[in-house]
Every structure is written in structure tokens, then in C-alpha cells.
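Participant: Next one to model:
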Amino acid sequence: MTMIDNFNLDSIRFLVFDPKIHILPKMQLKQSNGEDPLEVQSYYESIIKGNSFNNELLYVIKYKTETIGFFCIASATVEPDFANVDNPITQGKNSLIRALLISKIGIDQNYRCFGLGKYILQYCIGLAINLKEIEKFDIVLFRTTKSLAQKIYCLKYNFKMIKGDEKLVWVYKKI
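Facilitator: Model (predicted):
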């Protein structure tokens, strides 16, 4: 990894992964405490080994010429089974909900805390809005840790939290 002196978000690019073009480097994607509750590290290592995941579109995050992270998106249909949550999306609906699912987000530990997550979310929300007529997306949806949902995604970015377990929850934003 290169030293990060003057990180410049204008040098960030999201590129659709092409195994013929992109060589994926080893990255440290686990939390700083070594935990990996969302299994991002093993998922990424599986991609490096050449495994592909059907129905997902993988993006690599480039900073200048260096690959510093990735994220995967997919079109999903979810059931409005949020019985424990007063959910405005499903009120009065018995139909399924169309979602742009962000299945994984991984940012190398050396490049965290520069606001990359915000730009990934903005990109995915913009993509969902642009594809709304074709895909009929109602929400952007992803799984995260409960602490990040409470401290960042719900407070800063106005995502709604769907109750999960002690560590992991789903968050969504209506399109």
C-alpha cells in the first residue's frame, strides 16, 4: 500500500469488475479488531480465487491506480415481512418490494474514514433512482452491523433500520 498523505476523493473511481482487466490485490477488509461479522474478507478472497457470484455486479474501487475496495449490487425482491417494525414502505401493501441490494462492501483498512462509504451509498442510490423505471426499485437495502446502523447510516444518511439480531441488522432507504 502507498502512504496516504493528501487523500483526494476526486481520484476515486468505481469500475465494473472485469477479470480480464482487473487484478485484485490482497486487502485487509476485516474490522480493525479482527472480526468479520459480515464475512466480507472471505467473500473477497473467494472472488480472488475466481469464484463468481451469479446475479451480482461487482465494482472495484480505484484510488488513482490502486484498488482499495469493492462493492457488489444485485436486484432483489423482498417480502414485506417486517412485523416488528412500523414500516411505511409496506403499509397498505401485500406485494413484494423491489430492492437494489448492496450485498457486500469492503474497503481496505488503510483507506477507511475518508468518506468512501458515503460515496458508495450515493452512487447506489443514484443508480437505483436512474433504474427505477426499468427495475421498479422501491428501496436500497443492505446488511450492516447494528452499531454502524445506529451511529452512521440511520443518523447521518436517514436509512431506516429493520430489527435484526444482536450484531447484524438490515437498513433501507426508500427511493
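
Participant: Every contact and neighbour count from this point should use C-alpha atoms.
Facilitator: Fine.

Participant: Kindly indicate whether residue 99 is helix, strand or coil.
Facilitator: Secondary structure, DSSP: H, G, I helix; E, B strand; the rest coil: residue 99 is strand.

Participant: Give me the buried positions along the lengthiest helix in the chain.
Facilitator: Looking across the chain with DSSP state H, the single longest helix is helix 116-130. By neighbour count with 16 or more other C-alpha atoms under 10 Å, helix 116-130 contains the buried residues 116-117, 120-121, 124-125, 128-129.

Participant: Closest one to residue 59 out of these, please.
Facilitator: The nearest member of the buried residues of helix 116-130 to residue 59, counting by C-alpha to C-alpha, is residue 120 at 10.0 Å.

Participant: residue contacts, the closest one?
Facilitator: residue 71 (C-alpha atoms under 8 Å, 6 or more residues apart in numbering).

Participant: Against which helices or strands is the longest strand along the chain packed?
Facilitator: With secondary structure taken from DSSP state E, the chain has its longest strand at strand 66-78. The helices and strands touching strand 66-78, judged by 3 or more C-alpha pairs under 8 Å, 6 or more residues apart in numbering; DSSP states H and E, are strand 57-63, strand 97-107.

Participant: now the other sequence, so there's something to compare against:
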Amino acid sequence: MARETIRLWLRAMNPLKLPRGMVEAQRSARAMVFGLAIALVVGLIPTWWMFTSGWFETAMNGEYARMGLSSDQIAMQHEFMTAIWPWAMGAAAAFTVLLYSVLAAVQWRAMTRAIPIIMLALVAYSLVANMGMRLLGTMPTPELPFWIVVATWPAAIVSAVIYVASLQGAMMLHRLRSEP
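Facilitator: All right, here's what the predicted structure looks like:
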């Protein structure tokens, strides 16, 4: 029973296997929830690392030096950042978890086309923006540990593939619902 359920969900997450009916279209549209969960974890891992490894502080010190701040101004900025960043990062993480939870709940219930389209657009934007900023040298680029790269890139690709499959299911579901 469990093996069959897993097989059905894996089929629903495969964009090369189009849904064959209403139930498969619903399952495929709901598979978006798994993609969102993967994307949430994948997004939080490097963020957590950047703020716990000291990379962010090093990047900020580089920015202060480029701005030509005096030692008093740097000390003030450092104190400000030390006071505000734990709260800002906590609030940002909580907001992200809440947002992804709401998106997952809405997608599970409504099986809409909008959420997969928005997430695919964000994936595309992220790729283009990050590549552009790295090529232009306008973004401080962290040298991520190998374990983060190995964990996040494949997971990000898997979540994007699930978004495509979910969009296919939601589009088929929309067509089936609108047929007389």
C-alpha cells in the first residue's frame, strides 16, 4: 500500500508523465507542496550558514571599507548590525516559513495554476539575477562549503521539476473543470 502511494506521488512529480485523468491531475497539482517544502529547506540552509559562519560580517566589513567609513562609524555600524541582525534574520525566517506554509495550504486546497507559475518565474528570475550579478561583480559571492552546494543545487533542481509537473497537473485540472 505505502509503496504504491509513493509510486503514485513520484509519477505525479514527473513532468514527463502527463496526468491521465482528474485524480492524477489533482495529485500532480498538489505535488507542488513537496516542491515548496524542498525549496524552503534549500533556501534556509545557505542563509543560516552565511550568518553563522561569519561570512556576512566579513562581507559587511568589506563594504564599510569601500564606503570609506571612519573607525568610529565602522564601530557604530558593527554595533547596529550586531543588535539588529538576529531579530531581522529570525523575522525573515519566520515570514518565509509562514509564506511557504500559506502557499502550500492554498495549493493543496485550490490546486491553482498561479502558484506554480509564480514559483517558476521566481526560479528563472533568481538564475538570471544571480548569474548577472556574479558576472558583473556587483554581488559579494560567498564561497559556500561543498556540502551546501551538494545539498542545495540538486534539491533546487528537483523542486523546479516538481513545479513544472504541478503546473501541468493544474493546467489539465483547469481544462477538465471547464469542460461541459
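
Participant: Mind checking the TM-score on these two?
Facilitator: Aligned and superposed, the two chains score 0.26 in TM-score terms (TM-score structural alignment, normalised by the length of structure 1); 75 aligned residues with a C-alpha RMSD of 5.5 Å.

Participant: Now the longest strand of structure 1: buried residues?
Facilitator: Result for strand 66-78 of structure 1 [16+ other C-alpha under 10 Å]: buried residues 67-73, 75-76.

Participant: closest to residue 139 of structure 1 out of the helices and strands packed on strand 66-78 of structure 1?
Facilitator: Of these, nearest to residue 139 of structure 1 by C-alpha to C-alpha is strand 97-107, at 4.9 Å.

Participant: Just give the closest residue to residue 71 of structure 1, not the sequence neighbours.
Facilitator: Leaving aside its chain neighbours, residue 71 of structure 1 sits nearest to residue 105 (4.3 Å; criterion: C-alpha to C-alpha, 6 or more residues apart in numbering).

Participant: Could you count how many residues lie near the one you found?
Facilitator: Per other C-alpha atoms under 10 Å, the neighbour tally for residue 105 of structure 1 reads 22.

Participant: can you tell me which residues contact it?
Facilitator: For residue 105 of structure 1, the contact set (C-alpha under 8 Å, 6+ apart) comprises 40, 69-72.

Participant: Tabulate the residues you listed (CSV), appending distance to residue 13 of structure 1.
Facilitator: Formatted as CSV, the contacts of residue 105 of structure 1 follow (distance: C-alpha to C-alpha, whole Å):
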residue, distance to residue 13 of structure 1
40, 20
69, 11
70, 11
71, 12
72, 15
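
Participant: Can you tell me which of the residues you listed comes closest to residue 60 of structure 1?
Facilitator: Of all the contacts of residue 105 of structure 1, residue 70 has the smallest distance to residue 60 of structure 1: 4.3 Å, by C-alpha to C-alpha.

Participant: How about the closest one, nearest residue that isn't a chain neighbour?
Facilitator: Counting by C-alpha to C-alpha, 6+ apart, residue 70 of structure 1 lies nearest to residue 60, which is 4.3 Å off, once chain neighbours are set aside.

Participant: Counting residues, which helix of structure 2 comes out longest?
Facilitator: Longest helix in structure 2 by number of residues (criterion: DSSP H): helix 71-110.

Participant: by contact count, what packs against that one?
Facilitator: When contacts are defined as 3+ C-alpha pairs under 8 Å, 6+ apart, helix 71-110 of structure 2 packs onto helix 22-30, helix 32-52.

Participant: Burial-wise, tell me which of those helices comes out on top.
Facilitator: Most buried of those, by mean neighbour count (mean count of other C-alpha atoms under 10 Å): helix 22-30, with a mean of 24.
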